[in-house]
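Enquirer: What follows is a protein structure lacking sequence information:
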């Protein structure tokens, strides 16, 4: 069922707007006519027949009205700006405009009921609401909130000058008691022309300034939007280029695999023929047959490895016994193969992995452990056990424990970075290990103590639970 819903809520703007609306109800307790000394200034104007005092009183009233108006107009605008609504996947912008229109009049009503102070809801108030409605239609989503507030402050202050313009006498403007008194005294002292000039000048300066600033931040918003679109297009082009390179690399790998497997297949056939001939001899040469069987197994394993180069996401259910045996066989001729001791507590359990890449990852961890040891008694311990992850899922855990020099916390922070090495090597590194483990739905962690050694823990889902 389709329904109206909020598709975007800017919590920061919503919170600031709500606080400002609350502030507007508290402000009359501390900000009122007596604080600004308006009537003493008017009495001085009458006593000394001083026209400039009338202008000063008008400026003080404009300042008072601006301060009193700012919280609820700013608050209403920010609350409306903070939300976007949609109905049937179409944005409903008029709802934001409605929020602005309905939030301001109740503030005037509540202030009059609470403090018995009547804020004149006349022409300037209606004009400000209309301006806020227009501004709500403009997209300022990428503009800093402080810039939007500065624009609104200039607009609100400019409109307050309409209340003290003698030329607007008789219009629904300046209906408040204080503004009416200022205009009457201006007429009495024949200062109405001077007051009208000053009020008009300041109105236009602030209003035009607000419009220019509005145009400026509109252009800034458009530039930021264009910049985002440009970055998005650049990302799309980069992704497309990377995809093209990957496809080309994959095609080259296919050709390479074909070139490698053709002579390998021929060699497998020849080994098979030689083995058959050995079996036909009387008596068969048992030792030669055993060697040929090993050669066949090695060539078959090589064929599988070559094929799986192309299929990074290929998975199979493999027993931990097979994985550990293949790993020890793979590293048997390496310098670190002689110091590795393995203990498999769960040889019958299975993991769902890409065997070739996981073997490379485990061998890489063992090689890193060996390179981190500078002691005479070098020990690398590989332990395979059953465990659980944080969600209670059954996992197979591979712990590689060494008694090397260890790493401090600063080095541990960088071990997963691409190309990181403590020995100046350009090998695959732990970044490769992390990628392989994560691609096989596992996790990898490393703990290390300087001077004592390092423990690398790899957890992989047990086959039958994952896959």
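Expert: Good, I have the coordinates. All values reported here derive from a predicted model rather than from experimental measurement.

Enquirer: From here on, just use CA atoms for contacts and neighbour counts.
Expert: Noted.

Enquirer: residues touching the residue lying closest to residue 9 once chain neighbours are set aside, list them.
Expert: Nearest residue to residue 9 in three dimensions, chain neighbours excluded: residue 83, at 4.6 Å (CA to CA, 6 or more residues apart in numbering). Residues counted as contacts of residue 83 (CA atoms under 8 Å, 6 or more residues apart in numbering) are 6-10, 14, 96.

Enquirer: Please, a PyMOL command that selects the buried ones among those residues?
Expert: Buried residues within the contacts of residue 83, by 16 or more other CA atoms under 10 Å, are selected in PyMOL with:
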select buried, resi 14+96
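
Enquirer: any chance of the contacts of residue 83 in TSV, plus secondary structure and distance to residue 29?
Expert: Below are the contacts of residue 83 laid out as TSV (DSSP: H, G, I helix; E, B strand; the rest coil; distance: CA to CA, whole Å):
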residue	secondary structure	distance to residue 29
6	strand	36
7	strand	38
8	strand	35
9	strand	32
10	coil	30
14	helix	25
96	helix	30
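
Enquirer: Could you name the helices and strands sitting against the helix or strand hosting residue 160?
Expert: Applying DSSP states H and E as the criterion places residue 160 in helix 145-160. Contacts defined by 3 or more CA pairs under 8 Å, 6 or more residues apart in numbering; DSSP states H and E place helix 145-160 against helix 51-81, helix 123-136, helix 192-280.

Enquirer: Second structure for comparison follows:
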């Protein structure tokens, strides 16, 4: 909206006199010359492009924002089609000169629609602006072609004078050729650039899809392998039981019981890996300890802890393996955020509110702006040159636990991502 308002105000303070067109017109009156005429034509096109650019970009941004917010893709096309002609009308009501909405403006609108249809939300604002500048600059040259006047081109006061002078001094064909060549160059370049950028984005998307497919395949192969482990474990457990039955030595029986407990624990872990819905009750302390041993084993990195008193008494109903993987992903992101910070630190935090537990991973890194905070949960999004799969996995795991995720982040102060889960003090607190 600000850009649209800027575009409406620009003709009031950026007029033809401000860019020296008045001086050039006086020169043409006294000594008509083709070179002066070309300079005038170039100045008019540049002035019209600069004045039109803000409200064209503003209309596109408004359409994209409303289309995304309301989940209506057709608004990405409808808003510019409505706003741009309306802006011309408002400008004409506010100034004396005729801010002509002619065939070039219609062509530009058609080009915008074509760009929106072809890029399908793949290009950012900067790239769209770069393409739009070239379209505006190229199409505006058609206003300076004398023989196109009868078809609705160049009815503005200055453009009309330029074409009149060109005909009077016999420079109309040269001006037409010059304008058409420049128009063609900039339009072709705009669409080649758009094609290249869209293709580059498609290649990136395909790369992300391949990474996700590769990860899914790897996970499936691991699941098959883990499933196969159950058979030898069952055999070992059976043999240990037989040894305990036939051996009367108390020390041997004790060893057999310890081995049997270890096998049961391993079998429980395998069940958690194999089945997402498999959950068990564990203490907050055991979950944090298991996470730290999984992430920090074999490294010299340190994670600070801010846990409530007696964390061993706080119980959580979780799939321990999958929740650990989710928290480890958050820890990895936190270490990435403090990379290069001499005083960077990563902290695991926990809070309790009644039967709800908030488990968070915090860093004091660079932080994120609001736009990044909205995008981080989408599969494929990453602020680094990585696949961007980790945080979408975290969101998936938390949803499996009927929990939610929230984020607190400020630029220059760091980020904390909170996992909200149901908790309790004993097994009876969990109804599911």
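Expert: Cool, the structure landed. Note that this is a predicted model, so its numbers are computed, not measured.

Enquirer: picking up where we left off before, where does the helix holding residue 160 of the first structure end up in the second structure?
Expert: Aligned by TM-score structural alignment, helix 145-160 of the first structure corresponds to residues 125-140 of the second structure.

Enquirer: and residue 33 of the second structure, what is it in contact with?
Expert: residue 169.

Enquirer: What's the match for it in the first structure?
Expert: Superposed on the first structure with TM-score structural alignment, residue 33 of the second structure falls opposite residue 50.

Enquirer: re earlier: in the superposition, what's the average offset of the match of helix 145-160 of the first structure relative to the first structure?
Expert: Once fitted to the first structure, stretch 125-140 of the second structure is off its aligned match by 1.0 Å on average (mean CA distance after the TM-score superposition for the first structure).

Enquirer: Can you list the neighbours in contact with that stretch?
Expert: Outside stretch 125-140 of the second structure, the residues touching it (CA under 8 Å, 6+ apart) are 45-46, 48-49, 52-53, 57, 61, 104, 107-108, 111-112, 182-187, 189-191, 193-194.

Enquirer: Buried among those? Need that as a selection in PyMOL.
Expert: This is how PyMOL selects the buried members of the contacts of stretch 125-140 of the second structure, with burial counted by 16+ other CA under 10 Å:
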select buried, resi 45+46+48+49+52+53+57+61+104+108+111+112+182+183+184+186+187+189+190+191+193+194
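
Enquirer: re earlier: can you state the residues of the second structure onto which the next helix or strand after the helix holding residue 160 of the first structure aligns?
Expert: Scanning forward in sequence from helix 145-160 of the first structure by DSSP H and E, the next helix or strand is helix 177-188. Using TM-score structural alignment, helix 177-188 of the first structure lines up with residues 157-168 of the second structure.

Enquirer: List the contacts of the matching stretch.
Expert: By CA under 8 Å, 6+ apart, stretch 157-168 of the second structure touches 32, 34, 37, 40-41, 44, 98, 143-146, 154, 172, 175.

Enquirer: Pull out the buried members of those.
Expert: 32, 34, 37, 40-41, 44, 143-146, 154, 172, 175.

Enquirer: Of the residues you listed, just say which sits nearest to residue 347 of the second structure.
Expert: Of all those, residue 44 has the smallest distance to residue 347 of the second structure: 59.7 Å, by CA to CA.

Enquirer: Please identify the residue in the first structure that aligns with the closest one.
Expert: Match for residue 44 of the second structure (TM-score structural alignment): residue 61.

Enquirer: any idea how far residue 162 of the first structure is from the residue nearest to that match when sequence neighbours are not counted?
Expert: The shortest distance from residue 61 of the first structure to any non-neighbouring residue, by CA to CA, 6+ apart, is to residue 38 (6.9 Å). The gap separating residue 38 of the first structure from residue 162 of the first structure is 17 Å, by CA to CA, to the nearest Å.

Enquirer: Could I get the contacting residues of residue 399 of the first structure?
Expert: Contacts of residue 399 of the first structure (CA under 8 Å, 6+ apart): 381-384, 455-458.

Enquirer: ok now do residue 161 of the first structure, which residues does it touch?
Expert: Neighbouring residues of residue 161 of the first structure by CA under 8 Å, 6+ apart: 62, 199-200, 202-203.

Enquirer: got those as CSV, with distance to residue 297 of the first structure columns?
Expert: As requested, the contacts of residue 161 of the first structure are arranged in CSV below (distance: CA to CA, whole Å):
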residue, distance to residue 297 of the first structure
62, 94
199, 98
200, 97
202, 94
203, 92
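
Enquirer: Now for those: which two are most distant?
Expert: Maximum distance among the contacts of residue 161 of the first structure (CA to CA): 12.7 Å, for 62 and 200.

Enquirer: Fine, thanks again, bye for now.
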